[in-house]
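*Asks:* One predicted model, sequence on top.
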Amino acid sequence: MFKHLSIIALLFCIAAGSHAETTCDDCTESLAPRLWIPDGDPATDVLPLKASHADIRINGPIAEVTVTQHYSNAGKRAINARYVFPGSTHSAVHGLTMKIGARIVKAKIEEKQQAEHLFAKAQQEGKRAALMTQQRPNVFMMDVANIMPGDDVELKLTYSELLVPEQGVYELVYPTVVGPRYGSDPLQVARDAAWIANPYAKDAGDSRNPAATETRINLSIDSPIALKDLQSVQHKIETKWQNDKSATVSLAGSETQPGNRDFILRFRLQDEQIVSGLMTYSQGAENYFLMMAEPPARVQSGQVMNREYLFVVDVSGSMIGFPLDTTKQLMTRLLSALKPTESFNILFFAGDARVLSPEPLTATPEHIQQALGMMSAYNGGGGTELINALTQAYAMPRKPDVARSLVVVTDGYVSAEREAYTLIADNLNDSNLFAFGIGSSVNRHLIESMAKAGAGEPFIVTGEKEVDAVSARFRRTIEAPLLSNIAVSGKDVDIYDQEPKNIPLMLAERPIVIFGKYRSTSDQAVIELQGQSANGVYHVAMPLAEASCDSRAELLPVLWARNRLTRLADMAGNEMESNRDEIVKLGLGYSLLTPYTAFIAVDEVVANAAKQAENVQQPLPLPQGVSEYALASQPMPEPEFYWLIVMLMALIAANSLRKSQPHV
């Protein structure tokens, strides 16, 4: 009762304080989390990031991305600036250069501690410097030192990734903004504070808001097979075709704020073909290969076990508005598609977790309506305690003769990625896991890695129009067969350093992708892949002599290293520290950004003789459709009291309207 009264009191406090905020002369607290510099020089408060440009080249299944960031100090003082920016979850970041005027400095890869030391030394000596570190596999932080008044600094980084089709659809994702993260663990927040505590600009008209920063994306695509269905999911684009296998893509002129949501390009190949086959490349004394093989057809539905689905649904503060509205539509589609022979349950989570039923329910129309009724009562609020929710989900009782799948639905704005992977991997024998990411700029690293750790599949819903298609694809995926006991072997060839080391169960609508190294002196050498499907033995043989070795293959070494890094770092959980030496060796050997390596560029010319500079942080834009409630934890009211909140807010609005009317 007292909790409910506190909600009422909070609402009246909000109403009472609303006018005070507008008349306050020094409301720095109400402006949080925007950047605030105490001495308030307007010329210095405008941060140096002016433009971010991406040049993307897709050649077959491999994408190479060059991101150019322009900084310009129009103020009167020297600046040390920090900027947080996103990257693709699959990217291998392998290059950074810094250009100041006509001076170009190529960054070196160093152990992270050494790189930070060199950066701090250069900063103290008044030298211009740039330091790029990895905060998450899809979140990077750039520090630049001693940007002098009038300086125009250009930072250019390069990364590559492999595009793997799902149901014949290839997808290139270029993230443009990092969503806010929730973390309740004080130690975790302390470790991550350098980037999680980065300020966000809430007002799109704010001159410091990078949503207004110039964002340009230019893309070229070349395919060995004719292209079709080339489309952008969230941006308007202009496409120029050279022929049916080649095109260039750029943002349409009507895109005024393209930097607040992911750029997503999808395409198919003519006749639904997949760029499968074998690709090889030799570098030094080592030979690398990439194998992509199309999986077998699906089995009949009668060969599938009885299924149970446990939906773990995020109803936290960051889901308020568009993400939660979309989630409700998605859950309606997913639940409605369940068969009467299947069972389900739902666990709603934010700061705490509530379950639909103590035990799974059969998917009858009555039970589905009960679930949708509880779902509709949530409007969002509170933190994102994902680990507690997963722990509770895995502890729920289950029948031994039922195949259970966990389905997590969230925007992923939580900083507990590695803890989640460890928990999922520890329970892999009990349940597999599928993950749905909801929103215009979801935390794809969390979504994709959770699904990978759970031997499931990730699904991203960026808008309401995608709900039907994605939910239908999920249904097709869970009905697809699994290829088990997969093994790669060689005839007249020695295969080693294979990634993934242990090939998990694979879904039938996704190609099998394997990287590795080989030794062979025979012209008859063959790399073979074999597995067990529901219809018998699956086998494919690919001769090395027929392997492709063109300009695309030059990136195989760094892509192999990135895939090994996925196992050693991204999904290693609490064991990552024990892999430190091998991770550092990978980073230094392949000039690759890792949790323990960083890029450092130092211009040896002393630019700031006074050695005095302001430390500022570039505010980030909130992703499109994400509520400002994502920036702070709010208590989550119980569903049955939402009607009371709505009534109180209506009374407050009516009272304000009455006071604003002239007296007669």
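*Replies:* It's in.

*Asks:* drop to CA atoms for contacts and neighbour counts, all remaining ones
*Replies:* OK.

*Asks:* Give the closest residue to the residue nearest the centre of the chain in space, chain neighbours not counted.
*Replies:* In the chain, the C-alpha nearest the mean C-alpha coordinate belongs to R444, at 2.3 Å (Cα atoms, centre = their mean). Distances taken as Cα to Cα, 6 or more residues apart in numbering place T89 nearest to R444, at 6.4 Å, with adjacent residues excluded.

*Asks:* another structure for you, compare them:
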Amino acid sequence: MKTNAGLENEYGQSVALKSVHLDGRIDGLLLTMKVRQSYLNDSEETIEASYTFPAGWGANLLSFSVELNGKRMQAVALEKKKAEKKYEKAISEGDTPVMLEKSPLGLYTANLGNLKAGESAVIEIEYAQLLRFESGRLRVTVPTVIGQRYGDEVEQGHIAPHQGVDVDALIEYPFTARIDVIGTTANGVITCPSHQAVTTAVEGGKRIELTKGGMLDRDFVLSIDELDGVSFALAAVDEEEYAVVASFCPKLPQQVAMPLALKILVDCSGSMAGESIEQAQEALHELSLRLSPDDAISYSKFGSTVEHTSNQLEKALSSTFKLSFAQAYEQGCDLLLITDGDVWDIEETVVQAKR
């Protein structure tokens, strides 16, 4: 038996994941999302496939189901060790079990065992997420891929060996998405800065759909602006009671803006070459247009044009938090990090930032 976690590329490496589709709905501040992952074993052998993927910040899993050879099965929640034993037993008996795991960092791993040659399977995960309403805007970010992270994914990221995340820029995963925006939220100005998309009217709101086939190489981002003064309310029956989510943002008298104390840290390593560094330049340009004479700014960059021989991101973060510590403690300051990288040991970074 072989273990795979991708699809066939130009080098003939065979994997099982074929495509991912998002089908979401935004009603007020509640996002419900269905993620459909399509698998096909196009090899000549029975395989066990595993695919590790992220979910939205603060997302809560609602359901997990699988369609195998035309039959739909609904998952049940089990204690971790019990679920693992049942999964391994099913594999040894020749069945085709499916198991979904969640890591401490919020990553999910779909395990698909004994997928026979020529067989296909569709895994569907549904989750809900409460959105944040800030400054008259809603920003919806749906992570679709786990980029390269520095550090030890097992020791620092608490990732089991079979949940390992291998980043391969040559593998392309087709990606489609459709989001319905319902109610008062649909009155805002809806844009999709991450992908080419079209907006059409549907009953009770608007629909945003990708116009061009995407790939799992970036987050899916939706921005809903011009919602100043809008309030939100959503109610649902919970057995014999009701659950209500309400939010409003009162319009306060305009206040005099305080001078800004900002430290800017920009990743200029080799991984930022191309589109990433261009976006960083655009961000810095836009920031410069919004500065006032009273603002205090410090700028630092890090990276190597040769090779990554050490964890420069972690070192840069650590040193930046220690810069002018006494002054930052007394006056307070903000830190803006512009990077396409990430670290597994994010908890330690947060601890340093809070000191």
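*Replies:* Looks like it arrived, so ask away. Everything numeric in this text was worked out from a predicted model, so none of it was measured.

*Asks:* Stretch 177-190 of structure 2: which residues count as buried?
*Replies:* The neighbour-count check on stretch 177-190 of structure 2 (16 or more other Cα atoms under 10 Å) flags 177-182, 184-188, 190 as buried.

*Asks:* taking the residues you listed one by one, which sit in helices?
*Replies:* If you go by DSSP state H, the buried residues of stretch 177-190 of structure 2 have nothing in helices.

*Asks:* R139 of structure 2: which of the residues you listed is nearest?
*Replies:* Distance to R139 of structure 2 across the buried residues of stretch 177-190 of structure 2 (Cα to Cα) is lowest for I190, with 9.8 Å.

*Asks:* Excluding covalently adjacent residues, which one is nearest to the closest one?
*Replies:* Spatial nearest neighbour of I190 of structure 2, chain neighbours left out: I224 (4.5 Å); criterion: Cα to Cα, 6+ apart.

*Asks:* hang on, that neighbour packs against T141?
*Replies:* No - using Cα atoms under 8 Å, I224 of structure 2 makes no contact with T141, being 11.5 Å away.

*Asks:* between those two, who's got more neighbours?
*Replies:* Set I224 of structure 2 next to T141 and count neighbours by other Cα atoms under 10 Å: I224 wins out with 20 against 16.

*Asks:* Does the more buried one lie in a helix or a strand, and which?
*Replies:* I224 of structure 2 belongs to strand 220-225 when elements are defined using DSSP states H and E.

*Asks:* how big is the offset of that strand relative to structure 1?
*Replies:* Following the fit onto structure 1, the mean deviation recorded for strand 220-225 of structure 2 is 2.5 Å by mean Cα distance after the TM-score superposition for structure 1.

*Asks:* Structure 1: which residue goes with I264 of structure 2?
*Replies:* Alignment note (TM-score structural alignment): I264 of structure 2 maps to F311 of structure 1.

*Asks:* secondary structure class for that match?
*Replies:* What DSSP: H, G, I helix; E, B strand; the rest coil gives for F311 of structure 1 is strand.

*Asks:* so what's it up against?
*Replies:* 344-347, 406-409 (Cα atoms under 8 Å, 6 or more residues apart in numbering).

*Asks:* counterpart of D166 of structure 2 in structure 1?
*Replies:* In structure 1, the residue matched to D166 of structure 2 (TM-score structural alignment) is N198.

*Asks:* Please tell me how far the closest residue to Y288 of structure 1 other than its chain neighbours sits from E161 of structure 1.
*Replies:* Nearest non-adjacent residue to Y288 of structure 1, counting by Cα to Cα, 6+ apart: K517, 4.4 Å away. Distance from K517 of structure 1 to E161 of structure 1, counting by Cα to Cα, to the nearest Å: 18 Å.

*Asks:* which strands and helices sit next to the helix or strand harbouring T477 of structure 1?
*Replies:* In the assignment (DSSP H and E), T477 of structure 1 maps to helix 467-478. Under the contact definition 3 or more Cα pairs under 8 Å, 6 or more residues apart in numbering; DSSP states H and E, helix 467-478 of structure 1 sits against helix 322-336, strand 458-461.

*Asks:* Could you tell me where the last one falls in structure 2?
*Replies:* To tie it back to what came earlier, the one meant is strand 458-461 of structure 1. Aligned by TM-score structural alignment, strand 458-461 of structure 1 falls on no residue of structure 2.

*Asks:* Ignoring the adjacent residues along the chain, who's closest to Q13 of structure 2?
*Replies:* Distance criterion Cα to Cα, 6+ apart; nearest residue to Q13 of structure 2, sequence neighbours excluded, is L7 at 7.2 Å.

*Asks:* check contacts around that neighbour.
*Replies:* 13-18, 171-173.

*Asks:* Is it possible to get JSON lines of these that adds secondary structure and neighbour count?
*Replies:* Below are those laid out as JSON lines (DSSP: H, G, I helix; E, B strand; the rest coil; neighbours: other Cα atoms under 10 Å):
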{"residue": "Q13", "secondary structure": "coil", "neighbour count": "12"}
{"residue": "S14", "secondary structure": "coil", "neighbour count": "16"}
{"residue": "V15", "secondary structure": "coil", "neighbour count": "24"}
{"residue": "A16", "secondary structure": "coil", "neighbour count": "26"}
{"residue": "L17", "secondary structure": "strand", "neighbour count": "24"}
{"residue": "K18", "secondary structure": "strand", "neighbour count": "19"}
{"residue": "I171", "secondary structure": "coil", "neighbour count": "18"}
{"residue": "E172", "secondary structure": "coil", "neighbour count": "17"}
{"residue": "Y173", "secondary structure": "coil", "neighbour count": "17"}
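
*Asks:* Pick the one among these closest to S65 of structure 2.
*Replies:* Closest approach to S65 of structure 2 among the contacts of L7 of structure 2 (Cα to Cα): L17, at 16.2 Å.
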